[in-house]
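Visitor: sequence? don't have it. structure:
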């Protein structure tokens, strides 16, 4: 892999039955198909059911799950979190994933794709920016937001009117790529002090 190519973990955070997140996550991952500077790893938190209660030592089955999840995060140069807005916030599954990890996020950019009702997931995104800042990550200013996305996608998961969303996705990928290369180069010169 070229040193100018970045690996981005796209994290699908909703784990609810009947969730709409896979439609949006798959669409967003597809927007990177034409780019030669990005390699995407789609991580579905439904595959990593980490407990929401933390303890000093996780149970053996949780420890194994956590090790696999942590390894995928550690391999990434940057992240994009695809999150719904539940009760003006983000899902507990995402908070658990963040709370069980720490150093994997350090000095790496994090972008956001939010979705929901009238606010389009932006209240969840705003809260997440504070949390990721605490984890020494670099939240990207630009985001993709879907207000009432259920009527914006067809049965095959394609946007019915893609222009605005595709433009927002391109901006997010461009900014995330810049920050990922900048932090990657900086860490190569001087390791980030965890």
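Guide: Noted; the coordinates are in hand. Since we're looking at a predicted model, the values are computed, not measured. Numbers count the residues shown, from 1 in each chain.

Visitor: for the rest of this, base every contact and every neighbour count on C-alpha atoms.
Guide: Fine.

Visitor: which of the residues in the top helix by length along the chain are classified as buried?
Guide: Scanning the chain for the longest helix, with DSSP state H as the assignment, gives helix 163-189. Going by neighbour count (16 or more other C-alpha atoms under 10 Å), the buried part of helix 163-189 is 165-166, 168-170, 172-173, 175-177, 179-181, 183-184.

Visitor: I'd assumed residue 9 was in contact with residue 40.
Guide: Yes - Residue 40 lies in contact with residue 9 (C-alpha atoms under 8 Å); the separation is 5.9 Å.

Visitor: okay, one more to line up with it:
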């Protein structure tokens, strides 16, 4: 049996999270490239969550006010509905953006028993230091991070003025490996949760 193909025929709901909300960000170029890599796959139904549009407050509360509830209403249902996630993250000062940490911290059950893949970008490190920290954070949220990542070192130098990668063979192959792993875990966890909901004794 090939676990990259859902047994019930339904594609996995994949939430792609564009983490950067920085002015002049490069993230949309990375997002457009990655979404084009998912376009030809029938095992995923993709939904983009752009944190530049989310405007989540950094002050956490068990009883959020009306503004916080309105901001959460834009993202929380999408996270709840997702079977799997791909986080597109830059690296800022050896870590990931505050906008992403805020999204993670406002939620808990939405992440549980779901797989997470990473596409990172930055300078010489390619965002990999941000990814290593995110693995620890998502482990605390009971999520499963897949091993293989896609990373862009000195990212802006690899794309032309139209946002096309100049030599896409290696990054296309890396994206396929990561998405295949995500599909395997997404289907395995979805099947497991349907038989025995996560967290129940």
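Guide: Ah, there it is. This one's a predicted model, so the numbers in the text were calculated from it and none came from an experiment.

Visitor: picking up where we left off before, read off where the longest helix of the first structure ends up in the second structure.
Guide: Aligning helix 163-189 of the first structure against the second structure (TM-score structural alignment) gives residues 169-195.

Visitor: for residue 32 of the first structure, which non-adjacent residue is closest in space?
Guide: residue 38 (6.9 Å; C-alpha to C-alpha, 6 or more residues apart in numbering).

Visitor: need the counterpart of the one you found in the second structure.
Guide: So, by TM-score structural alignment, residue 38 of the first structure is matched to residue 44.

Visitor: so its match is in contact with residue 13, correct?
Guide: Yes - using C-alpha under 8 Å, residue 44 of the second structure is in contact with residue 13, at 5.9 Å.

Visitor: in terms of neighbours, single out the busier of those two.
Guide: residue 44 (24 against 19; other C-alpha atoms under 10 Å).

Visitor: wait, what's in contact with the more buried one?
Guide: If you count contacts by C-alpha atoms under 8 Å, 6 or more residues apart in numbering, residue 44 of the second structure has them with 11, 12, 13, 14, 38, 183.

Visitor: mean offset of the longest strand along the first structure relative to the second structure (after superposition)
Guide: If each strand of the first structure is counted by residues according to DSSP state E, the longest one is strand 138-147. Comparison of strand 138-147 of the first structure with the second structure after fitting gives an average deviation of 0.4 Å (mean C-alpha distance after the TM-score superposition for the first structure).

Visitor: quick check: that strand aligns to which part of the second structure?
Guide: Strand 138-147 of the first structure maps onto residues 144-153 of the second structure, going by TM-score structural alignment.

Visitor: how near is the spatially most central residue of the first structure to residue 183 of the first structure?
Guide: The first structure has residue 81 as the residue nearest its centroid, 1.9 Å off, counting by C-alpha atoms, centre = their mean. Separation of residue 81 of the first structure from residue 183 of the first structure (C-alpha to C-alpha, to the nearest Å): 18 Å.
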